[in-house]
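[1] sequence isn't available, so here's the structure alone:
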């Protein structure tokens, strides 16, 4: 019942069309049901009396009823199409807007493929149910009720047949609906799985071809495709069981009425015209029951989809703006402070990702953040822009808790180049203007120079060059530099680089750092894997297993922090080996493939793509 209320609540401006549609179908049905009464009068009154004028008059009434039914049917078709398309558009818009309000923590609960399915397939199911089911949804009950009334008016003894058949059909329909309802949810979940595999394959098509994994991916697709086909077969196989049951009931009802009616005619208790008219109502009533049955199945599937959409619409954002006018407009400066901060991505997680972080970063300083994989570097900086909220403790920017700021203002003041670089379909200009929609060409080019984008800008068509979907037209390093330029255009108080130069060569990395160092009054946080990227920072923070292991300058950490010493030693050793070249006689002791059985895959042995 709640899902039906949700459905009606999103009709919006199309409620008027829905009401008109109900009126059109009701009037059309009433007129069609009146035709058998006219036909019975012609047979029982006009034919025995041989009154041609009476029969012509009744025939004219039938033509008028048919013509009006046609006009009303056309009116219904128009209104139902508007209602179906309008409802689908409203639901899509509402769900899309809701997704935009959700925090990262909310979105972690959904696969991207599932959200796509909910906004496409599920809403299409609802539109089809409204478009195809609107008429039978109204016509079925009206036909049933009015048909039973007319049938009782013609002959009460014959109408008792329906008193036996209707309860049986209701029980059967209830059993089928109860059986099919959970299967529809399984069907949509299988569709999620299929969309997930297709989305992943299309996104990673270059890797699939490069590693010659086409057969492996085809096998994955075949698995989810078979799952979907099997679920669909089982679901619709159960759903169509209503058809033979209703057909059997119609035949039993027709035979019973003909047998009872024949005896009544022989006994002089019933006219032939009345029996003929009654048989018309038998067909109408049974067809109405069939319509009601199909509507139930349509509604069952549609309400399953409404439930899936409602899950997203009912999701409460984990992160929200302060109530009323309590939100602080903007940070006064770029200072950052972590006060006994602990964090985990899920409330039921066994362990914290970050534990008891106490750290203060002065406004305008440059701070490097180092640590092994999984040490919590990205998690730490995401708390600053309030992409996630700290589980315990407080994160302060500009001297105030980030939870006291207006979200949009805070995120405008904190520019973050995420670890996963994202570009959008469109030109270089359109992507850069995400940082500042009002930026002039001179500002765009200045940001490009600071991020070393000018080195390849002309080769990709300049500011008006098309990047392709997801930035497919540029390399990984070029994509990183474009994302850096986009963030620089925000002129933020805090600038965060989350391992955003990992695909850039050392010389370019040094140039970018040199350009960023010239930016004044901006706090810069650099997450990096290379010590060379952060060794000139004012301070370097070393994280280990979610805790602060050490804080200091390059020289201080090199003198007193064992983790920093290990990272430095390993990187310097790697650099020395790289400088020494591949021609050493040490038996390839430093060959990264030396531990692989059969030696390096590039030297002899069987080659595999």
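    Noted; the coordinates are in hand. Keep in mind that this is a model prediction, so the values were computed, not measured.

[2] all contacts plus neighbour counts: C-alpha atoms, from now on.
    Fine.

[3] neighbours around residue 9, how many?
    As a burial measure, the neighbour count of residue 9 was computed by other Cα atoms under 10 Å and equals 13.

[4] buried residues, the helix or strand hosting residue 115. List them.
    Secondary structure assignment for residue 115, by DSSP states H and E: helix 112-119. When neighbours are counted by 16 or more other Cα atoms under 10 Å, the buried residues of helix 112-119 are found to be 113-115, 117-119.

[5] which helices and strands does the helix or strand following that helix pack with?
    For helix 112-119, the following helix or strand on the C-terminal side (DSSP H and E) is helix 121-154. On a contact count with 3 or more Cα pairs under 8 Å, 6 or more residues apart in numbering; DSSP states H and E, helix 121-154 meets helix 15-41, helix 52-101, helix 156-203, helix 272-313.

[6] need the contact list for the residue nearest to residue 305 when sequence neighbours are not counted.
    Take residue 305 and drop its neighbours on the chain: the residue closest to it by Cα to Cα, 6 or more residues apart in numbering is residue 122, 5.0 Å away. Counting by Cα atoms under 8 Å, 6 or more residues apart in numbering, residue 122 makes contact with 188, 302, 305-306, 308-309.

[7] mind putting those residues into JSON lines with distance to residue 393 and neighbour count?
    Listed next are the contacts of residue 122 as JSON lines, based on distance: Cα to Cα, whole Å; neighbours: other Cα atoms under 10 Å:
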{"residue": "188", "distance to residue 393": "41", "neighbour count": "23"}
{"residue": "302", "distance to residue 393": "45", "neighbour count": "26"}
{"residue": "305", "distance to residue 393": "40", "neighbour count": "25"}
{"residue": "306", "distance to residue 393": "39", "neighbour count": "23"}
{"residue": "308", "distance to residue 393": "35", "neighbour count": "22"}
{"residue": "309", "distance to residue 393": "35", "neighbour count": "23"}
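
[8] closest to residue 315 out of the residues you listed?
    Within the contacts of residue 122, proximity to residue 315 (Cα to Cα) peaks at residue 309, which comes in at 10.1 Å.

[9] if we can go back for a sec, now the buried residues of helix 112-119 in a markdown table, with distance to residue 426?
    A markdown table is the format used below for the buried residues of helix 112-119 (distance: Cα to Cα, whole Å):
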| residue | distance to residue 426 |
| --- | --- |
| 113 | 23 |
| 114 | 26 |
| 115 | 23 |
| 117 | 25 |
| 118 | 26 |
| 119 | 23 |
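
[10] second structure follows, compare the two:
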């Protein structure tokens, strides 16, 4: 957890100010019992009313000062902890944005969300607590012991017995509860995962009548979290009554032995009253420590999880060869040179020995059966993954030697699963080009065959889309995703099965409209449908991660058995002829 607190360095001046304010508050609270003792010993016993008013006024002034510095300390501690939380969240988010898909798969999206929100919040709360309590508690404890010794050294023997018993009790309880705090965060991850799946997959859940099943999953995860939280709270619930019992027994012992010392004339009544208050301050300082012991283990577990994210290095990152210099004009030639790729833990490569070239002005189509490696291949171009062997090149330069930003500026990807963001239709299309004009947006929508349904919406391009675009159909989402890619005017277009939700008529019209728009760019299309790829300049046939054939439709019908099988499974004999 201390490693994480390096993000609080910029608040050193404010932290020092909080320390000073808490010191002043502690001194004020330690001074009050002594003033009260003087009022009793001198003012009450000797009947000096003026002295009582004088000391009473001083006590009031000390209390006001203590209250003011306490409020200021809380204010600045809140500013420090809130700023720290904001900085860590920004750092985690920025770091996660650099992750490749490998890292996302390794940690999991649900866990990343929990770590960025709940875990950082836990550490933020503990930082605020530490600023207030970890400084005040030792000051009050040490100051209270000094003042108690000053009032009556022999009576402090009672504290010599009580304090070790109190400290041991706190340690035993915290030691028992610490493992549960770590378990709670993992079970919170699980609950977040189940909830996220249930909300994002609600259509599938309802269509398969699995609502009750998902409810049971959520109830099980929720109950598991609740059971663990109840166990740890039951353990921690013992702390307060146990501490109060020890404190009350200590008070009884102090009053008993203090009464004997007053009877012997070795102590005054006011000093006994002050001693009791100092004893309470000492024990309450230990209570503050116990509160820290409750929070710190959970925050420590959270800090470990946050550091795991920050320590995880992206496997895809800019190389030193990707130097910033004069940037030549990008043509868009994409080459695969003996490329192989394997997913972590896979028994065999997803791609093996892939070599081909896609040139500007040509449409290169990739077709193959499910699991043949089509999407994996297209994900290597924008460096979502890096090839294990061989090289993927753009204009003869290995994509690993381009900066990721520069590389992706020249590429527009339409993913297999169309992703839209909450906002207007225009905002989603403009996502491909921030400074796009209204006319450019309209032109891109028209080319993508989206203009018709957009203009029929109540507010046209200003119509709001829900998160994920759930208020439009699958085909409409795909067309808006294509419009978003078109408006970018890149040198390389990657269409990852982006026409699957379109009917044949719309598919044909869209491909016809794309030709003039992409005439000077490299177009790589991944498709399942033969009708989508038949007119491509070149078709790459993948089978179990290897190229089974390459050529145009007519050539492949003559030379590639895998392609003939795919065609025969989709087209009638008349259509093939």
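    Sure thing, it's come through. These numbers were taken from a predicted model, which means no experiment stands behind them.

[11] name the stretch among the helices and strands packed on helix 121-154 of structure 1 that sits most buried.
    Neighbour counts averaged per stretch over these are highest for helix 272-313, at a mean of 22; criterion: mean count of other Cα atoms under 10 Å.

[12] looking at the buried residues of helix 112-119 of structure 1, which is nearest residue 458 of structure 1?
    For these, the nearest to residue 458 of structure 1 is residue 113 (36.2 Å; Cα to Cα).

[13] just the strands in the stretch 451-600 of structure 1 please.
    Listed in chain order, the strands of the stretch 451-600 of structure 1 (DSSP state E, counting those that start in this stretch) span 494-498, 523-527, 539-544, 547-552.

[14] quick revisit: nearest to residue 369 of structure 1, of the helices and strands packed on helix 121-154 of structure 1?
    Minimum separation from residue 369 of structure 1 across these (Cα to Cα) falls at helix 52-101, 29.8 Å.

[15] now that closest one on structure 2. Mean distance?
    Following superposition, helix 52-101 of structure 1 is found to deviate from structure 2 by 2.1 Å on average (mean Cα distance after the TM-score superposition for structure 1).

[16] corresponding residues in structure 2 for that helix?
    Matched against structure 2 by TM-score structural alignment, helix 52-101 of structure 1 falls on residues 49-98.

[17] whatever residue of structure 2 lines up with residue 431 of structure 1: how many residues sit nearby?
    By TM-score structural alignment, residue 431 of structure 1 lines up with residue 428 in structure 2. Using other Cα under 10 Å, residue 428 of structure 2 has 23 other residues around it.

[18] wait, residue 428 of structure 2 touches residue 484, no?
    Yes - Residue 428 of structure 2 sits in contact with residue 484 when judged by Cα atoms under 8 Å, with a separation of 6.9 Å.

[19] just give me the match in structure 1 for residue 498 of structure 2.
    Aligned by TM-score structural alignment, residue 498 of structure 2 pairs with residue 500 of structure 1.

[20] then residue 239 of structure 2?
    Residue-level alignment of residue 239 of structure 2 against structure 1, with TM-score structural alignment as criterion, gives residue 242.

[21] give me the number of residues near its match?
    19.

[22] got it, and residue 144 of structure 2?
    In terms of burial, residue 144 of structure 2 registers 25 neighbours under the definition other Cα under 10 Å.

[23] give the contact list for it.
    If a contact means Cα under 8 Å, 6+ apart, then residue 144 of structure 2 has 30, 278-279, 281-282 as its contacts.

[24] save those residues as a markdown table, and put in distance to residue 480 of structure 2 too.
    Putting the contacts of residue 144 of structure 2 into a markdown table (distance: Cα to Cα, whole Å) gives the following:
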| residue | distance to residue 480 of structure 2 |
| --- | --- |
| 30 | 69 |
| 278 | 71 |
| 279 | 71 |
| 281 | 67 |
| 282 | 67 |
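
[25] which residue in structure 2 lines up with residue 527 of structure 1?
    Under the alignment defined by TM-score structural alignment, residue 527 of structure 1 corresponds to residue 526 in structure 2.

[26] right, I mislabeled it, should have said residue 471 of structure 1
    For residue 471 of structure 1, the aligned residue in structure 2 is residue 469 (criterion: TM-score structural alignment).

[27] same check on residue 258 of structure 1?
    When the structures are aligned by TM-score structural alignment, the residue of structure 2 matched to residue 258 of structure 1 is residue 255.

[28] show me what counts as buried in whichever strand or helix holds that match.
    Using DSSP H and E, the secondary-structure element containing residue 255 of structure 2 is helix 239-263. With burial defined by 16+ other Cα under 10 Å, the residues of helix 239-263 of structure 2 counted as buried are 239, 243, 246-247, 250-251, 253-255, 257-259, 261.

[29] nearest to residue 395 of structure 2 among the residues you listed?
    Top of the list for closeness to residue 395 of structure 2, among the buried residues of helix 239-263 of structure 2 and by Cα to Cα, is residue 239 at 68.5 Å.

[30] mind checking the SS state of residue 345 of structure 2?
    Secondary structure of residue 345 of structure 2, reduced to three states by DSSP: H, G, I helix; E, B strand; the rest coil: coil.

[31] neighbours of it, how many?
    If you count neighbours by other Cα under 10 Å, residue 345 of structure 2 ends up with 6.

[32] tell me the contacts of it?
    If you count contacts by Cα under 8 Å, 6+ apart, residue 345 of structure 2 has none.

[33] now do it against residue 106 of structure 2, distance only.
    Distance of residue 345 of structure 2 to residue 106 of structure 2, given as Cα to Cα, to the nearest Å: 12 Å.
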